[in-house]
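# Quick one: sequence and predicted model below, then my questions.
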Amino acid sequence: MPELPEMETYKRLLNERIAGKLISDIEINRDKSINVSSDQFISEVKGQTVTRVERRAKHLIFRLGSGKNLLLHLMLGGWMYLGNDEDNPDRTKQVILSFGDQKLYFIGLRLGYLHLHGPDELEKELSDLGPEPLEPSFTYEKFHEIFADRRGMIKTTLVNQEIIAGIGNCYSDEISFEAAIKPTRTFEELENSELQSLFNGMKTTFHRAIEAGGYMDNPLFKSDQKTGGYNKICRVYDREGENCFRCQTPIVKEEVSSRKTFYCPNCQK
């Protein structure tokens, strides 16, 4: 499932390519991927300009000139492709937004969605999300305030979107590795210095992953060399049996609350 770095990469690339452009046509092939009737969706979205694309947690928000918004959550298996009739993937597209001769294809939206919301509805939809970890205002003091009295396991707590927004299965492991802390430990066990390491590891990991383009497998457009670059430098996630970059000990995999969890048994204490 795409996490903060993947959606941030999408946001930046889409702003470069569709911000300020008019939605000239819409094709809806799966009614369950939207939250209103197809007729209403097309009536309210077609002819509107995408003024900008924003990110909140694992969501993208397409701001429309009308003041309405398209809220995207790709969930498991969802992805996008920006192209045309000649170069698009041979996959089922649930929704297609056209920008003249360029089209944005939404693929794999079986669990994901593209919902139309007014400002108040959008605020309500996102109201239960925790703070954004890369906001300048999200300091160590605020991080400490959130976690100082937590008793849950690091892995399961970090992926809770109501506590911090945007961290999922992959980056909870990557953050723990960066901090040299085993993700199966609990917050109540951590010293203040370890909590500081976890905070620093979160910031470092996200900046590195965004710079590399996240871990999504599929390019956003034909000449896209950015998306998915983090796959080449992933520290522990999905690397079971491979040597740790720090100490050469084989990475292990465990199931934690039905989530696959990867870590180095030697250098993550």
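Arrived safely, thanks for sending. Residues are numbered from 1 along each chain as shown.

# C-alpha only now, for contacts and for neighbours.
OK.

# Run a quick neighbour tally on the residue lying closest to residue 178 once chain neighbours are set aside.
Nearest in space to residue 178, with sequence neighbours left out and distances taken as C-alpha to C-alpha, 6 or more residues apart in numbering, is residue 201 at 5.0 Å. Residue crowding around residue 201 was assessed by other C-alpha atoms under 10 Å; the count is 20.

# What of residue 62?
The number of residues near residue 62, taken as other C-alpha under 10 Å, comes to 24.

# what's the strand or helix carrying it packed up against?
According to DSSP states H and E, residue 62 maps onto strand 59-64. For strand 59-64, the packing partners by 3 or more C-alpha pairs under 8 Å, 6 or more residues apart in numbering; DSSP states H and E come out as helix 4-17, strand 49-56, strand 69-73.

# Now render these as CSV, adding distance to residue 124 and mean neighbour count.
Formatted as CSV, the entries for the helices and strands packed on strand 59-64 read as follows, by distance: least, C-alpha to C-alpha, whole Å; neighbours: other C-alpha atoms under 10 Å:
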stretch, distance to residue 124, mean neighbour count
helix 4-17, 20, 20
strand 49-56, 13, 20
strand 69-73, 12, 22
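
# As a markdown table, those with distance to residue 116 would be great.
Compiled in a markdown table, the helices and strands packed on strand 59-64 are given as follows (distance: least, C-alpha to C-alpha, whole Å):
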| stretch | distance to residue 116 |
| --- | --- |
| helix 4-17 | 18 |
| strand 49-56 | 13 |
| strand 69-73 | 5 |
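
# Of the ones you listed, which is nearest residue 231?
Taking C-alpha to C-alpha as the criterion, residue 231 comes closest to helix 4-17 out of the helices and strands packed on strand 59-64, the separation being 11.3 Å.

# quick revisit: mind checking the helices and strands packed on strand 59-64 for the one nearest to residue 183?
Judged by C-alpha to C-alpha, the one of the helices and strands packed on strand 59-64 that comes nearest to residue 183 is helix 4-17, at 18.9 Å.

# okay, how far is it across stretch 107-118, tip to tip?
With C-alpha to C-alpha, to the nearest Å as the measure, the ends of stretch 107-118 fall 24 Å from one another.

# again with stretch 115-123
From the first residue to the last, stretch 115-123 extends over 13 Å; the measure is C-alpha to C-alpha.

# chain center to it: distance?
The gap between where stretch 115-123 is centred and where its chain is centred comes out at 20 Å by C-alpha atoms, centre = their mean, to the nearest Å.

# got the contact list for the longest helix anywhere in the chain?
Secondary structure of the chain per DSSP state H: the longest helix is helix 192-212. The contact list for helix 192-212, computed with C-alpha atoms under 8 Å, 6 or more residues apart in numbering, reads 4-6, 8-9, 133-134, 140, 143-144, 171, 174-181, 215, 226-230.

# And here is the other one:
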Amino acid sequence: MPELPEVEVSRQGVSPWLSDQTITNIVVRQRQMRWPVPAEISQAVGQQVLNVNRRAKYLLIEVETGTIVLHLGMSGKLRVVDASLPPVKHDHIDIVLGSGKCLRFNDPRRFGACLWQPEGTQLPQMQNLGPEPLTDAFDEERLYTLSRQRKGAIKNFVMDNAIVVGVGNIYANEALFMAGIDPRRAAGRVSAKRYKLLTAAIKQVLAEAIEQGGTTLKDFAQSDGNPGYFKQKLRVYGRAEAPCLSCQTPIKSVVIGQRNTFYCPSCQR
């Protein structure tokens, strides 16, 4: 599933093609996505793209009267192509631009979304989100304070979008390894000192992933079609029974919160 770095890389890739362009048409070939594509999306036609931003895993294409909100779901991909290029299977949505290009949304599993958020409103999906992890609003004090009395696993805690957005499964595994914290440990039993290490690790692993273009596992590719290269830097994720890169102990795999979880039983406690 594309996580925050993959969405940010997609934003960086498509933004130069969309910014200041006029949306001349929106072609919806399949309305039945994760949520039905609303007819109100057509309100963006004829308007200029003011900004292309990101909130959590949502890509935000802002025009004067509202925002087109895109979510890549599990298998969504964005491409900037010539608007005249015939669509292929699973090309569900085209946002056509005055330049003759279009932003094409392909999603085989249809767990992605394309929504319309009128100016001055906020979609339910955008409410109750925690701070962005790469901003000063996310720090160790927040994690420590909110974790007190929590008995659930710390991995689930840092993946909670109300705590901090965008720390998906891959990067939670990697950050917990970097901080030396067992992912099974209760969030309330982690000290302030260790939360400081974890906060720094989360910021580092996400920044590295963005710099490397994201993590290509099966479905994700950048907007130019190139793969993300962070997979080559994964320290624990997907490496069950392989030797730990720090101590050579075999990496273990368990399921936490219905997600595959990888950790080193020697380095993480």
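Structure received. Just so it is clear, the structure is predicted and the values come from calculations on it, not from any experiment.

# now the angle from the longest helix of structure 1 to helix 4-17?
Interaxial angle of helix 192-212 of structure 1 relative to helix 4-17 (axes from the mean of the first three to the mean of the last three C-alpha atoms, to 10 degrees): 30 degrees.

# these two touch, right, residue 51 of structure 2 and residue 66?
No. Taking C-alpha atoms under 8 Å as the definition, residue 51 of structure 2 is not a contact partner of residue 66, at 11.1 Å.

# chain center to the strand holding residue 62 of structure 1: distance?
Its chain's C-alpha centre and that of strand 59-64 of structure 1 lie 14 Å apart, by C-alpha atoms, centre = their mean.

# From the contacts of helix 192-212 of structure 1, which land in helices?
The members of the contacts of helix 192-212 of structure 1 that map onto helices under DSSP H are 4-6, 8-9, 140, 143-144, 171, 174-178.

# Could you single out the nearest of those to residue 268 of structure 1?
Comparing these against residue 268 of structure 1 with C-alpha to C-alpha picks out residue 177 as the nearest, at 6.4 Å.

# Isn't the closest one up against residue 263?
Yes. Checked against C-alpha under 8 Å, the pair residue 177 of structure 1 and residue 263 is within contact range at 6.5 Å.

# Can you pull the residues that touch both of these two?
residue 236.

# who's in contact with residue 122 of structure 1?
69, 71.

# any idea how far it lies from residue 153 of structure 1?
Applying C-alpha to C-alpha, the value for residue 122 of structure 1 to residue 153 of structure 1 is 31 Å.

# before we move on, what about residue 266 of structure 1?
Taking C-alpha to C-alpha as the criterion, residue 266 of structure 1 is separated from residue 153 of structure 1 by 19 Å.

# and what of residue 120 of structure 1?
35 Å.

# Who has more neighbours out of the two?
Neighbours of residue 120 of structure 1 and residue 153, each counted by other C-alpha under 10 Å, are more numerous for residue 153; the result is 18 against 9.

# What degree of burial does residue 269 of structure 1 show, as a neighbour count?
One way to gauge burial is a neighbour count; for residue 269 of structure 1, by other C-alpha under 10 Å, it gives 14.

# I'd say it and residue 180 touch.
Yes. Using C-alpha under 8 Å, residue 269 of structure 1 makes contact with residue 180 at a distance of 6.3 Å.

# Could you report the neighbour count for residue 225 of structure 2?
The burial metric for residue 225 of structure 2, expressed as a neighbour count using other C-alpha under 10 Å, is 12.

# er, residue 32 of structure 2 I mean
If you count neighbours by other C-alpha under 10 Å, residue 32 of structure 2 ends up with 15.

# That one against residue 110, yeah?
Yes. Contact status for residue 32 of structure 2 versus residue 110: in contact at 7.5 Å, counting by C-alpha under 8 Å.

# what's the angle from the strand holding residue 62 of structure 1 to strand 69-73?
Strand 59-64 of structure 1 and strand 69-73 meet at an angle of 160 degrees, taking the same axes, to 10 degrees as the criterion.

# who touches the closest residue to residue 4 of structure 1 other than its chain neighbours in this structure?
With sequence-adjacent residues excluded and distances taken as C-alpha to C-alpha, 6+ apart, residue 4 of structure 1 is closest to residue 166, at 4.6 Å. When contacts are counted by C-alpha under 8 Å, 6+ apart, residue 166 of structure 1 touches 3, 4, 56, 57, 58, 132, 133, 159.

# Show me the subset of these that structure 2 keeps too.
Comparing these with structure 2 on both residues aligned by TM-score structural alignment, their matches' C-alpha atoms under 8 Å, the contacts found in both are 3, 4, 57, 58, 132, 133, 159.

# Of the residues you listed, grab the buried ones for ChimeraX.
Isolation of the buried members of those (16 or more other C-alpha atoms under 10 Å) is achieved in ChimeraX through the command below:
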select :3,4,57,58,132,133,159
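
# of the kept ones among the contacts of residue 166 of structure 1, closest to residue 253 of structure 1?
Among these, and counting by C-alpha to C-alpha, the member closest to residue 253 of structure 1 is residue 159, at 17.2 Å.

# circling back to that earlier point, need the contacts of residue 166 of structure 1 in a markdown table with distance to residue 248 of structure 1, can you?
Compiled in a markdown table, these are given as follows (distance: C-alpha to C-alpha, whole Å):
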| residue | distance to residue 248 of structure 1 |
| --- | --- |
| 3 | 28 |
| 4 | 29 |
| 56 | 37 |
| 57 | 34 |
| 58 | 33 |
| 132 | 33 |
| 133 | 30 |
| 159 | 27 |
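
# Mind listing what's buried along stretch 31-41 of structure 2?
Using 16+ other C-alpha under 10 Å, the residues of stretch 31-41 of structure 2 that count as buried are 31, 33, 37, 41.
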